[in-house]
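> A predicted structure for the sequence below; I have some questions about it.
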Amino acid sequence: MTRGEALKDFFRKTILPVASAALLYCIFRSACVKNGELDYLWLWILCGLPFGVWRLRLWIIPGGGSLGTGIALFALNFILAGFIGGFVLVWRLLVAAWYIPVTAYRLLTADRYSFLPEE
């Protein structure tokens, strides 16, 4: 693996997830403050929503009920997607933490044998 590939991998798997998590936290933090306290459950759901909407494979579709039932199920879909996306976000942050030492190792060993002639 070359240094360029290692840095591209580091950017894609470390910098982008951490930056997106920080941006989502900054956006939704003020929306989740109630009575001066941060509601972590709603912060979890709102920050996970972009990661979970396209991972929610089964949407609950109302079957001929009233408009209120349809709106409630639509909201339930987004809450479930945010909950699933919260786990995906945590997983991406764990992978990002793992890729810091992996990238350091790759950068240190990338061109170790580049002086050898290719056969």
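Great, that's in hand.
> drop to CA atoms for contacts and neighbour counts, all remaining ones
Will do.
> so who does the residue nearest to the spatial centre of the chain touch?
For the chain, the residue sitting closest to the mean C-alpha position, by CA atoms, centre = their mean, is L89 at 3.3 Å. L89 sits next to 17, 21, 47-48, 51 when contact means CA atoms under 8 Å, 6 or more residues apart in numbering.
> could you do F10 as well?
The contact partners of F10, by CA under 8 Å, 6+ apart, come to 99-100, 103.
> and if we set it to 10 Å?
Neighbour list for F10: 4, 16, 96, 99-100, 102-104 [criterion: CA atoms under 10 Å, 6 or more residues apart in numbering].
> the structure to be compared is supplied as follows:
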Amino acid sequence: MMKERLRKSIVRAVFIFLWGWLMHYFYIEEGQIDIFKMWLLIGFPFGIYKIHLWLIPKNLDIGGTVGVWTMNIIIGCIMGGFVVIGYILRLLYDVFTVMVERVW
């Protein structure tokens, strides 16, 4: 049971690191890391999946509709950044518990 959870955590972490490596071309500007862009780009696939409440643009023109959808995506990306941190912390916890199990 614990080994299966550890395997899932490792697969998620590998995907996070690969995704971060692919996106680093977009969040590095003039040799500096833009933390906000990094947070949004790395959190995108995890936050869009986890967001359950979408604001639906109703009775708006095209500018309002684009604004509401942009806000949905930005909120999802910010949530995804927290999900990524949670996945990394879960990986560290799983690795620690497996190590403790093997020692005891």
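It's in. In this text the structure is predicted, and so the values were computed from the model without any measurement.
> can you find the partner of the residue nearest to the centre of the first structure in the second structure?
Using TM-score structural alignment, the equivalent of L89 of the first structure in the second structure is V84.
> distance of its match from G47 of the second structure?
V84 of the second structure is 9 Å from G47 of the second structure, where distance means CA to CA, to the nearest Å.
> the strands in the first structure, which residues?
Using DSSP state E, the strands of the first structure run over 33-34, 37-38.
> just put those strands in JSON lines and tack on distance to L73 of the first structure and mean neighbour count.
Shown next, in JSON lines, are the strands of the first structure (distance: least, CA to CA, whole Å; neighbours: other CA atoms under 10 Å):
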{"stretch": "strand 33-34", "distance to L73 of the first structure": "25", "mean neighbour count": "12"}
{"stretch": "strand 37-38", "distance to L73 of the first structure": "26", "mean neighbour count": "11"}
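> of those, which approaches I71 of the first structure most closely?
I71 of the first structure sits nearest to strand 33-34 of all the strands of the first structure, at 24.5 Å, using CA to CA.
> superposed on the second structure, what's the mean shift for that closest one?
By mean CA distance after the TM-score superposition for the first structure, the fitted strand 33-34 of the first structure averages 2.0 Å away from its aligned residues in the second structure.
> which residue numbers in the second structure go with that strand?
The aligned range for strand 33-34 of the first structure is 28-29, by TM-score structural alignment.
> quick one: residues in contact with that stretch.
Residues outside stretch 28-29 of the second structure that contact it (CA under 10 Å, 6+ apart): 34-35, 37-38.
> and those residues, which is closest to I74 of the second structure?
Closest to I74 of the second structure, out of all of these and judged by CA to CA, is K37, at 10.5 Å.
> just put the strands of the first structure in TSV and tack on distance to A81 of the first structure.
Converted to TSV, the strands of the first structure look like this (distance: least, CA to CA, whole Å):
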stretch	distance to A81 of the first structure
strand 33-34	21
strand 37-38	21
